[in-house]
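Q: just coords:
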């Protein structure tokens, strides 16, 4: 489990195709000794397993295997050397829950339609897949590229989020442009509420 609060921005060092999966090496600022093999790290949203860890000249690196399902359902298929990724270590019992509960299981890829910049902030208008729009509520939580955000407004399958200067500075969001694809995970509570409503029918 995660909170959607980004703790580092990693950089893809290499991508190696291995049959139906990609082995991806990611550079980060986490101490190498703090990453155990088998640890879960959210990389731009998807929860991935560290299968190898090491220390380079200036940065720690870890490697993950991105399986076919993840490649098909997320933006991971577009990762290349130099791609920046929002990173978050898995939640420990007793950690502060500053965002919302995030699983790292991506529901779909959404698209940024427009970006409005003002007062150091940016408002992003985003289109979600139509089948997921019912899970997105005004003032509710949503996880986009691993970041816990609050939904400002919703109209059909289009919603908006507002990012403050701090969030823009410590995540990949300041690099985003209209037309970019992003990983979307709907709020876990919204999913269960919808499922209970369906069961009642």
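A: Sure, I can see it. The structure displayed is predicted, hence computed values, not measured ones.

Q: When you work out contacts or count neighbours from here on, use the C-alpha atoms and nothing else.
A: Noted.

Q: distance between the ends of stretch 8-26?
A: Using C-alpha to C-alpha, to the nearest Å, the end-to-end distance of stretch 8-26 comes to 11 Å.

Q: how about that stretch: buried residues?
A: Going by neighbour count (16 or more other C-alpha atoms under 10 Å), the buried part of stretch 8-26 is 8-15, 21-26.

Q: ok, now stretch 37-49?
A: Result for stretch 37-49 [16+ other C-alpha under 10 Å]: buried residues 40-49.

Q: what about versus this one:
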């Protein structure tokens, strides 16, 4: 689990294909400092597992064909800059929102309007995900926790402050470039619960769980 508060931007140093897996290495000194095999790191919003002890600030991870297709990873090359965040701990401040690192879809930047040192960015997304967005709600773009300022059928806009621009790759994002999108997990679970109630099962209640040993 992550919060969408980026710790540093890193650089892809290698992308190698092994059958149906891709082995990727990323230079990120801050997130690598205490990383160990099995640890989770969000790379541009994608939760990956460190597979070997980091060396000289570089960590390595493998991704499946499903992750490769669903995310922007197929665009990555040596030199690509990415947003990095370590997984939260019980003592971590939840400064953004709950981010799983499970990308729902790819979107793209459609418009960028500078306002002094800040910027308003507009992204398009697959229309079927519109139900998970709300005015002033949260969305993760390339792993960055952002607040929806404007919303249409298939686009949303966010106002990005200078601090966030300076710490993430959003500062260099250009119209037409793809992004990883993760929608609010609470909205998705709410939808699932409502669907569950419509299957003829009893309403979720204290008695329901008590009867099942919880």
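A: Good, I have the coordinates. Predicted, not measured: the structure shown is a model, and the values here were computed from it.

Q: Tell me how the two chains score on TM-score.
A: The TM-score (TM-score structural alignment, normalised by the length of structure 1) is 0.94; 198 aligned residues with a C-alpha RMSD of 1.3 Å.

Q: circling back to that earlier point, and the buried residues of stretch 8-26 of structure 1, which two are the farthest apart?
A: Longest distance between any two of these is 24.6 Å, between 8 and 21; criterion C-alpha to C-alpha.

Q: For the residue nearest the centre of structure 2, which non-adjacent residue is spatially closest?
A: Residue closest to the mean C-alpha point of structure 2, counted by C-alpha atoms, centre = their mean, is residue 45 at 2.6 Å. In this structure, residue 45 of structure 2 finds its nearest non-sequential neighbour in residue 143, 3.4 Å apart by C-alpha to C-alpha, 6 or more residues apart in numbering.

Q: what about the aligned partner of that neighbour in structure 1, distance to residue 8 of structure 1?
A: If you follow residue 143 of structure 2 across to structure 1 using TM-score structural alignment, you land on residue 146. According to C-alpha to C-alpha, residue 146 of structure 1 and residue 8 of structure 1 sit 11 Å apart.

Q: Please enumerate the shared neighbours of the two.
A: Both residue 146 of structure 1 and residue 8 are contacted by 86-88, under the criterion C-alpha atoms under 8 Å, 6 or more residues apart in numbering.

Q: wouldn't residue 31 of structure 2 be in contact with residue 85 here?
A: Yes - contact criterion C-alpha atoms under 8 Å: residue 31 of structure 2 and residue 85 qualify, at 6.8 Å.

Q: Surely residue 12 of structure 2 is in a helix?
A: No - counting by DSSP: H, G, I helix; E, B strand; the rest coil, residue 12 of structure 2 is not found in a helix; it is strand.

Q: residues in contact with it?
A: 24-27, 76-82 are the contacts of residue 12 of structure 2 under C-alpha under 8 Å, 6+ apart.

Q: any chance of those in a markdown table, with distance to residue 57 of structure 2 too?
A: Converted to a markdown table, those look like this (distance: C-alpha to C-alpha, whole Å):
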| residue | distance to residue 57 of structure 2 |
| --- | --- |
| 24 | 14 |
| 25 | 10 |
| 26 | 8 |
| 27 | 6 |
| 76 | 19 |
| 77 | 18 |
| 78 | 15 |
| 79 | 15 |
| 80 | 16 |
| 81 | 15 |
| 82 | 15 |
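
Q: Shared with structure 1, which of those residues?
A: Counting by both residues aligned by TM-score structural alignment, their matches' C-alpha atoms under 8 Å, the members of these that carry over to structure 1 are 24-27, 76-82.

Q: can you give me the helices for structure 1?
A: Here structure 1 has its helices, by DSSP state H, at 68-73, 165-170, 188-200.

Q: would you turn those helices into a markdown table with mean neighbour count and distance to residue 2 of structure 1?
A: Below are the helices of structure 1 laid out as a markdown table (neighbours: other C-alpha atoms under 10 Å; distance: least, C-alpha to C-alpha, whole Å):
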| stretch | mean neighbour count | distance to residue 2 of structure 1 |
| --- | --- | --- |
| helix 68-73 | 15 | 18 |
| helix 165-170 | 14 | 17 |
| helix 188-200 | 12 | 12 |
